[in-house]
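Chemist: what follows is a predicted protein model with its sequence.
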Amino acid sequence: MKSKFLALLGSAMLTASVASAGGYQVNLQGQKQIGMGHVGTGLVLDQSSIFFNPGALAHLRQNGIQIGVSALSSKIAFRDASGGISEARTDNPMGTPFQVYASYGPTDSPWRFGIGVYTPYGSTVNWGNAWQGRFGLNELTLKAIYIQPTVSYRFSDKLGIGAGLVINTGSVNLQRSIPLTDANGQEGRIELDGKSKTSIGFNAGVYFQPTEKLSLGVTYRSKVDAKVEGGDVTYRIPTAGPVAAQFTATEFDATLPLPDNITLGIGFRPTENLTVGVDIQRVGWGAYKALQFDFNGKVGGQESSVAQRNYKDSYIYRVGAQYKVSEMLTVRAGGYYDKTPVRTGYLTPETPDADSRSVSAGFTLALSEKVDLDASFSYINKKERTDLADKSSGVAGTFKSVAYIPGVAVNYKF
């Protein structure tokens, strides 16, 4: 019972069920790019090149500020696989991943300097207090914010390079039921809450435009470890005495890898008004082997736990296009296919991940010479997936996830 308890605890702690990307990654870093299937590595579109390819930033001819936000609405459905008829659905609050970018450089200078603030990981999943897997998870909230100061240099009209530091900060909150009841049948509850220490990574890219119609890009974002030290552990234990003595921990430590990414991108302009982009992205999920928790006391009678994850590296294939209808209006469309990193036997209610299909659309309205309005909408449909979760102590059953994500951004150029 103790090993089962701790395995469920380990599986639930720091992974978020995000319906917008494989694993717990959120790919919503630019409204123009979202409308094109989130392509952008081989393109120069706006200040969001700080994220998509720092090497392309120096090819922007105007300085600017961009502020954007998406409204992430995701739903996950569960059906029992043990021969019963139990079903459950999440009641997730709306997530609001955001992006802020600003860049500046003298008009005739080959240098551009920028800063980006964005949310590549984070969401909330809420299964409630009555579903079958409540002893593994009731509710989980994960937040990660990246701050990226960036510098970019344009060697010529054909070649640019750039790089930036990635400064990560964030937090996590887990709530789950405990299989202990009082005289009235009320179950116990445990909550873990912590802030991650500031950690450092980097983002670097190269942009190359051999002809007016063809552009190429490659970018690498390093792995960052999100570490929680001295997180708070609180309980509602309805039973006193020897059972309560098994739950004495008040703090926990844990580490979650935020994986590295390498992306190759191609941009093609068959006509003056039409731009097509293709990206292939490898996500280094293989770094996520296990999740270990160390407590300063006992949780379920033990002072540490290890939950096996054994994720595998995965690939995302993206394609998108934009067409300039007029000086005022540009329209976009795109899509992607995202291979899940979660192996068979390791599916959990926090990341009931499966191969994802996404379609998206968007547009830009030029409100004035200096102000643009971007809008996008993305629909994500994960394949239905059944798993016994026998290697992760998850909940055996069938999961199905979908997400609807409108977004908007304002660009000011100067």
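Modeler: Cool, got the structure.
Chemist: from here on, contacts and neighbour counts on C-alpha atoms
Modeler: Fine.
Chemist: top helix in the protein by residue count?
Modeler: helix 2-12 (DSSP state H).
Chemist: for that one, packing partners?
Modeler: Counting by 3 or more Cα pairs under 8 Å, 6 or more residues apart in numbering; DSSP states H and E, the packing neighbours recorded for helix 2-12 are strand 290-299, strand 302-308.
Chemist: so that helix versus strand 302-308, what angle?
Modeler: For helix 2-12 against strand 302-308, the angle by axes from the mean of the first three to the mean of the last three Cα atoms, to 10 degrees is 60 degrees.
Chemist: contacts for helix 2-12?
Modeler: For helix 2-12, contacts defined as Cα atoms under 8 Å, 6 or more residues apart in numbering pick out 135-137, 140, 174, 291-293, 299-302, 305-307, 348-350, 392-394.
Chemist: again, only using 7 Å
Modeler: 136-137, 291-293, 300-301, 305-307, 348, 350, 393-394 (Cα atoms under 7 Å, 6 or more residues apart in numbering).
Chemist: between the residues you listed, which sits nearest Gly194?
Modeler: Phe293 (12.6 Å; Cα to Cα).
Chemist: pretty sure Ile34 sits in a strand.
Modeler: No. Judged by DSSP: H, G, I helix; E, B strand; the rest coil, Ile34 forms no part of a strand; its state is helix.
Chemist: what sits against it?
Modeler: 28, 360, 376.
Chemist: from Gln99, how far out is Val26?
Modeler: 12 Å (Cα to Cα, to the nearest Å).
Chemist: tell me which of these two has more neighbours.
Modeler: The neighbour count for Val26 versus Gln99, taken as other Cα atoms under 10 Å, is higher for Gln99 (24 against 17).
Chemist: pasting the second one now:
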Amino acid sequence: MKKAMLKTTLGFTACLASSHLLASGFALNEQSISGMGSAFAGRASSAEDASTVSGNPAGMAFIKREQINLGAAAIFAKTDIHDGRGTFGGSNDGDMVPAIAVPMGYYVKPLNEQWTFGLGVYAPFGLLTDYEGGFAGRYWADKSEVKVVTVQPTISYAFNDRVSIGFGPTFNRIEGELSSRTLNAASPGLNDGKVTIQGDDTAVGFNVGLMIQATDSTRVGLAYRSKVDYKLTGKTKVEGPGFSVFSGQKYKASLDIETPESAELSITHKLDDQWTLYAGSTFTRWSRLESLNVINSGVPAQLGGAAGPVGRISEVQEWRDTWYHAIGAAYKVNNQWTLRTGLAMDQSPVSNSHRSPRIPTGDRKIFSLGAAYSPTDDITIDFAYLYLREDEAKIRDASATKGAYSADFRNSAHTLGTSLTYKF
């Protein structure tokens, strides 16, 4: 019983510290459909529409008309698992990421020639993985879901027609839920128990940026998103064989976790009236995630109490800092249509020594296509498609409480997005 609770709590920490296919770590890139069309190259310097609230708040100074931007992206992920083997047998279907929708909305209003107000609602982090019930690695990973929603009121100030700054506090709501399987020591591989853990918190950060129109053709942007410190609180529920009289009981759980800060530098260069080029790099400080500590209160003495191995759990992560590099281009066909494309390289923060079925990610390559259609001067509809493919991720895990699991994961994803911009 003690081993079951220990394994489950560590699973919860892995749930909140990992992701699958969406972006580096458990970050999401899908906050702008116009940016998605060029693989998010130039995200901090383009200021194409109101979505610059999240990409670089200083870009609002370059938006001259009040506007609203509403959009959503749908992510369709696929995993092929090769040579999957678990101590207690099971399947390796790999279809553990359901289709995921990522909505977004922005509003920008110029107040005068210098000041601009904006508001954004978007999802900067998130994950959803759900393995089949008989998955061979079920003691290492089962179901994980984390959602982070950010509300960002923002202000920008233009020093002149070439230099602007922007700032916005971010109010972030995180919710996490995990259902995991536990090994029944009396019948290994049979009659698994089940543990469901839920937690949530609200915390504050900020988003700040600088944008410079260096020449008539070249614009440079620098954006910084702060780390956010969360203190999740929730419940741990145990049920099923292996938990005896404790089946159905709930215990208070708490976890401190930081989402990392990031800094992005990008350039937008207009070659002529038709061609525009983009380039950008983003640094994310995932190395902050060295370890995770979970505290369970109300744990009975039979499980060690508050001071026992169940009451306080520590798990080493040792994630590493990452870089995201992207280039892109846009071609203006006419006054109504603009076409976009982009390429990107995105590093995974997960080290080989800490990779598990809950974190089966490798470095990724990204290709994107996009289009903007403006039937009138007041309306623009953006479309984007993004294809992502990861390097093969090898998993070789073994534990006395979970058995062994080994497999080679080959991950890919298709993302479709659309947004509507209306100018008042």
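Modeler: Sure thing, it's come through. Note that the coordinates shown come from a computational prediction; the quantities given were computed from them, not determined experimentally.
Chemist: can you give me the helices in structure 2?
Modeler: 2-16, 33-36, 52-55.
Chemist: ok, which of the helices and strands packed on helix 2-12 of structure 1 comes nearest Arg332 of structure 1?
Modeler: Comparing these by Cα to Cα, strand 290-299 comes nearest, at 39.9 Å.
Chemist: buried sites along that closest one?
Modeler: Buried residues in strand 290-299 of structure 1, counted by 16 or more other Cα atoms under 10 Å: 290-295, 297-299.
Chemist: could you do stretch 221-238 of structure 1 as well?
Modeler: Buried-residue list, stretch 221-238 of structure 1, by 16+ other Cα under 10 Å: 221-235, 237-238.
Chemist: so what's the aligned residue in structure 1 for Pro153 of structure 2 up against?
Modeler: By TM-score structural alignment, Pro153 of structure 2 lines up with Pro149 in structure 1. Applying Cα under 7 Å, 6+ apart, we find Pro149 of structure 1 in contact with 114-116, 164-165.
Chemist: with adjacent residues omitted, what lies nearest to Pro149 of structure 1?
Modeler: Ile115 (4.3 Å; Cα to Cα, 6 or more residues apart in numbering).
Chemist: burial measure for the residue mapped onto that neighbour from structure 2, as a count.
Modeler: When structure 2 is aligned by TM-score structural alignment, Ile115 of structure 1 is paired with Leu119. For Leu119 of structure 2, the neighbour count with other Cα under 10 Å is 21.
Chemist: could you report the distance from Leu119 of structure 2 to Tyr107 of structure 2?
Modeler: Leu119 of structure 2 is 5 Å from Tyr107 of structure 2, by Cα to Cα.
Chemist: can you check which of the helices and strands packed on helix 2-12 of structure 1 gets nearest to Lys32 of structure 1?
Modeler: Closest approach to Lys32 of structure 1 among these (Cα to Cα): strand 290-299, 35.5 Å.
Chemist: follow-up on the earlier one: which ones are touching the match of Ile115 of structure 1?
Modeler: Leu119 of structure 2 touches 53, 106-108, 152-154, counting by Cα under 7 Å, 6+ apart.
Chemist: and these, which is closest to Leu127 of structure 2?
Modeler: Closest to Leu127 of structure 2, out of all of these and judged by Cα to Cα, is Gln152, at 21.0 Å.
Chemist: ok, the closest one touching Val121?
Modeler: Yes. Using Cα atoms under 7 Å, Gln152 of structure 2 is in contact with Val121, at 6.4 Å.
Chemist: what's the match for Ile178 of structure 1 in structure 2?
Modeler: In structure 2, Ile178 of structure 1 lines up with Thr182, judged by TM-score structural alignment.
Chemist: grab the nearest non-local neighbour of that match.
Modeler: Gly193 (4.9 Å).
Chemist: distance of that neighbour relative to Thr341 of structure 2?
Modeler: For Gly193 of structure 2 relative to Thr341 of structure 2 (Cα to Cα), the value is 48 Å.
Chemist: compare the two (neighbour count), which wins?
Modeler: Comparing Gly193 of structure 2 with Thr341 by other Cα under 10 Å, the one with more neighbours is Thr341, at 26 against 19.
Chemist: let me see the contact set for that one.
Modeler: 37-38, 328-330, 368-370.
Chemist: what does it correspond to in structure 1?
Modeler: Counting by TM-score structural alignment, Thr341 of structure 2 lines up with Ala333 in structure 1.
Chemist: likewise Thr418 of structure 2?
Modeler: Checking TM-score structural alignment: Thr418 of structure 2 goes with Val408.
Chemist: if I read this right, its match contacts Gln31, doesn't it?
Modeler: Yes. With contact defined as Cα under 7 Å, Val408 of structure 1 counts as touching Gln31 (6.4 Å).
Chemist: if you count what's nearby, which of those two comes out ahead?
Modeler: Neighbours were tallied for Val408 of structure 1 and for Gln31 using other Cα under 10 Å; the higher tally belongs to Gln31 (31 against 21).
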